[in-house]
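Enquirer: what follows is a predicted structure for the sequence shown.
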Amino acid sequence: MNSASNQSNQGFPSSVRAHRRHVLRVGSLALGGLTLADLFRAQGVRGDQKWYDSVDGPAKSVIQIILPGAVSAQESWNPKPESPLEYRGPFGVNQTSVSGIVLGEMMPQTAKVVDKLTILRSVVGKIPDHGAGQYHMFRGYPMTPALKHPTIGSVVNHEYQSRGELPGYLVIGDSKDETGYLSPKYGPFTTGADPASSGFQVRDLRLPGGVTMDAFESRKRMRDAINAQFRALESNASPLDTMDAYYQRAYRMMTSQSVRDAFDLSKEPEQIKQRYGKDQFYRGSGSQAALRMLLARRLVEAGARFVTLRYGQWDDHSALQTSFEQQMPAFDHAFAALINDLDERGLLDSTLVWVASEFGRTPKINQVAGRDHWSRVFSIAMAGGGLKRGMIYGDSDATSTDPARDAVPLADLHATIYRQIGINSDKELMTAGKRPIEIIDGGKPIDAIVA
């Protein structure tokens, strides 16, 4: 099966067989972003690829939650209550819904959904630098000046067509430079605004200023008439038909009630918004966490394949306690609500949710009550998408200095994510210079966490 024909509305296809084909030239892209037509035009284009055996991927969708700045595992996913004070930090712990598992004191709501999570407590990074760490975590390769790699979301967008009328990859907020050696056409569709902002509207779903829907429809009819005239004059109208199909799809997205409804948070009952924590926490951060995660659920429910959102700023070199007191309650509330909401709607088993930062924080509290950069061991949380529930995998030692057991290299983490969404992580994609590059260099899926 050619990857360009993977059109199942039932989730990620079980087969990722592909053969070589010519790339269709579809015109230039606007600098700094994509038009809707560009994005949909990309769905008919795939690069040179190898042949691969089938991969069964239970995940139809992915929600990727990034906590930028590097959240401390000792205060969140892997507290050390028995360690000396200078190691364990300022907080206590919460007992969870799974006997014997504890989370940080600031995560009481997440503690109640641990029976639905898999927490990896022995993840191993390489470089404790924000830029390099984020690159490695969300692209799968260490940063190198020789080649820029695509993000996981862009790879998924490259491998699969979108389901329904939504683009294959969406970012809540803004994003840039995600496609690496892949064509920019595989980058995300971005909302361009925060759903927590007043008067939130999605960029590129709005009509140009001063243009009414009637005028927009009139322009479309005129364009259709001109295209019809060209078709009558052309001996081979196939290229025109192909291009027109892309514009028609962009048009359908702009005018689709189901697409507009997916982004329209006013359609969500107020009690659901409050369940996610809207208006309940410090300086509006509750609305940011709540409405970003709620929008992610709505997009997945509407058929989105891959959704990325970010929350907070966790680079706590000083005043870590204050930072957690200000930011973690909103995250805790919204994340627990997201997991419960997905589960109640029957979406969790088919939606892979993962929460990650670029690295961890130092074992000891420093002299200004913070923790510095540390990549030798840290934690991430996952849920759904065919993973086991209520599981802890691996651990750090008593002081959170190094893995104590079952170390998880980033390549293994990424191989697991790709397998759950039906992609062979050793598959070779082609750079613009026709150089074959494996999606992930090495790495083995973590079989122990798969249901």
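Expert: On my side now, so go ahead.
Enquirer: switch to C-alpha atoms for all contacts and neighbour counts from now on
Expert: Will do.
Enquirer: enumerate every residue touching residue 344.
Expert: Residues counted as contacts of residue 344 (Cα atoms under 8 Å, 6 or more residues apart in numbering): none.
Enquirer: for residue 373, see how far away it is.
Expert: According to Cα to Cα, to the nearest Å, residue 344 and residue 373 sit 38 Å apart.
Enquirer: thought residue 298 was touching residue 266?
Expert: No: contact between residue 298 and residue 266 fails when scored by Cα atoms under 8 Å: they sit 11.7 Å apart.
Enquirer: so which strand or helix has residue 123?
Expert: strand 117-124 (DSSP states H and E).
Enquirer: put this beside the first:
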Amino acid sequence: MSPSSAHGVSRRAFLRRAAALAAGVYAFPRWALAGADERTALILVWLQGGASQLETFDPKPGTPQGGPTRAIETALPGVRFAAGLPKLAERANRLCVLRSLSGREGDHRRASYVLHTGWSINPALDYPHLGALLDAERAAEGLGFVSLGSVPARGGFRGAAYAPLEVPNDRPPGGRAPDGFAARRELLKTLESEFSRRAHADAEQRVQAFTQAQRVLEGPIRGAWDLEQEPQATRDAYGASLLGRRLLVARRLVEAGARCVVVESPDWDHHEDLFRRHASRAQELDAGLSALLDDLRARKRWERTVVACFGEFGRTPTINPRQGRDHYPQAFSGLLAGGGLRPGVVGATGPDGARVVERPLRLADVHATLLARLGVDPAGQQLAGDRPLDLVDAGEPISEVLG
């Protein structure tokens, strides 16, 4: 983050807005919010470790950089995916393929923070996760933010009340017996009585978070983890992998009222033996994500659910001596789908995949696009204490996908 943006409003954002005001217009195009609905849910699939764009959505076959990876045609004329994604290739006409993402962070922790918050790490300010931001900015009822796996950011300066319900495994939250939970609830009531005599905002927010978790444990949303309720054919379509099960749980969660579900897909950091290791990950992603897309359409949730699929960065075009690819934020790819977004391809990299040559995009632009589609004005501001801050770090909605 630049020094200017550490104070809340980046210089780029300030100049953009100043120019718009001088011209007598508002900087954010109002058409971008057309059709937006605060009840629309978000499923964010995180390819943790950084998936290779050259082995997924931007292959370069027949070049030294492309390696042994073959490319196949997709349902989008003239667009090819890596051969390990045949099911997604068949559904490409439902996808927004972003091929021109770039960033500055090549470290997992720092890059993951940017992916999940839209901001670079700032030691003086803990930014909220996108899911927490959506929960805070939208007035919709229901469970706000669930993480199936780990996330690198939580409620941030928006407070503990907006932290995710974090479920690190396949089991529903709260494995203890109901009597044990009831005892903890009685203890909570005692603590609430004590805190009611004090002014302590953080404690109050933690009570709110506990109360939210209690509603999950005692309410119908807990049943989202009971995959035995699903037909065998549905479970088979998603696959038996961890990712497949998590994607099916995510679909059930948004149907039960969750507004943002992050699905962590681990182990995409292939510095060695990439072509063998990537194949199994790609097979799981191809099956699970394709099944999710089909399911959302079949169950009439397509227009009311946005699906996003990204790693924190891409991989080097150069294949290293260990037959792997290293971290590469300079050019990578991601997907958006559903939620009324317009399918197609945005941006391009050069023949060797080393740099973006058309329509450069940042993850902040993805955040602005998601906010706009989910009913939040990305040109708005939020408060960290008494300091006004932009919702997005100078990101602009991607007009090509906001139909």
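Expert: It's in. The shown structure was predicted, so the numbers you read here are calculated from the model rather than taken from an experiment.
Enquirer: tm score of chain vs chain?
Expert: Once superposed, chain against chain, the TM-score is 0.81 (TM-score structural alignment, normalised by the length of the second structure); 356 aligned residues with a Cα RMSD of 2.8 Å.
Enquirer: that older thread, and whatever helix or strand comes next after the strand holding residue 123 of the first structure, how far from the second structure on average?
Expert: Note on strand 117-124 of the first structure: by DSSP H and E, the next helix or strand toward the C-terminus is helix 130-139. When the second structure is superposed, helix 130-139 of the first structure averages 1.1 Å from its matched positions, counting by mean Cα distance after the TM-score superposition for the first structure.
Enquirer: sorry, back to before: quick one: list the elements packing against the strand holding residue 123 of the first structure.
Expert: Judged by 3 or more Cα pairs under 8 Å, 6 or more residues apart in numbering; DSSP states H and E, the packing partners of strand 117-124 of the first structure are strand 378-383, strand 391-393, strand 395-396, strand 403-405, strand 408-409.
Enquirer: let's see 7 Å
Expert: The helices and strands touching strand 117-124 of the first structure, judged by 3 or more Cα pairs under 7 Å, 6 or more residues apart in numbering; DSSP states H and E, are strand 378-383, strand 391-393, strand 395-396, strand 408-409.
Enquirer: out of the ones you listed, deepest packed?
Expert: strand 378-383 (a mean of 25; mean count of other Cα atoms under 10 Å).
Enquirer: in the second structure, which residues correspond to the strand holding residue 123 of the first structure?
Expert: Under TM-score structural alignment, strand 117-124 of the first structure corresponds to residues 95-102 of the second structure.
Enquirer: now do the buried residues in the strand or helix carrying residue 332 of the first structure.
Expert: Following DSSP H and E, one finds residue 332 of the first structure within helix 320-344. Residues 320-321, 323-324, 326-343 are the ones in helix 320-344 of the first structure that count as buried (16 or more other Cα atoms under 10 Å).
Enquirer: again, but for stretch 102-120 of the second structure
Expert: Quick answer for stretch 102-120 of the second structure (16+ other Cα under 10 Å): 102-103, 105-106, 108, 110-120.
Enquirer: and the contacts of it?
Expert: 1, 49, 121, 127-130, 152-153, 312-313, 327-332, 361-364, 367, 392-393 (Cα atoms under 7 Å, 6 or more residues apart in numbering).
Enquirer: are any of these buried, and which?
Expert: 49, 121, 127-130, 153, 312-313, 327-332, 361-364, 367, 392-393.
Enquirer: which residue in the second structure lines up with residue 346 of the first structure?
Expert: Matched across to the second structure, residue 346 of the first structure falls on residue 300, judged by TM-score structural alignment.
Enquirer: would you say its match is within a helix?
Expert: No: counting by DSSP: H, G, I helix; E, B strand; the rest coil, residue 300 of the second structure falls outside a helix, being coil.
Enquirer: ok, it to residue 251 of the second structure distance?
Expert: Computed with Cα to Cα, the distance linking residue 300 of the second structure and residue 251 of the second structure is 12 Å.
Enquirer: does residue 248 of the second structure count as helix, strand or coil?
Expert: For residue 248 of the second structure, the assignment made with three-state DSSP gives helix.
Enquirer: now check the first structure for the residue matching it.
Expert: Counting by TM-score structural alignment, residue 248 of the second structure lines up with residue 294 in the first structure.
Enquirer: again, but for residue 121 of the second structure
Expert: Under the alignment (TM-score structural alignment), residue 121 of the second structure pairs with residue 143 in the first structure.
Enquirer: residues in contact with that match?
Expert: Counted by Cα under 7 Å, 6+ apart, residue 143 of the first structure has contacts 132, 135-136.
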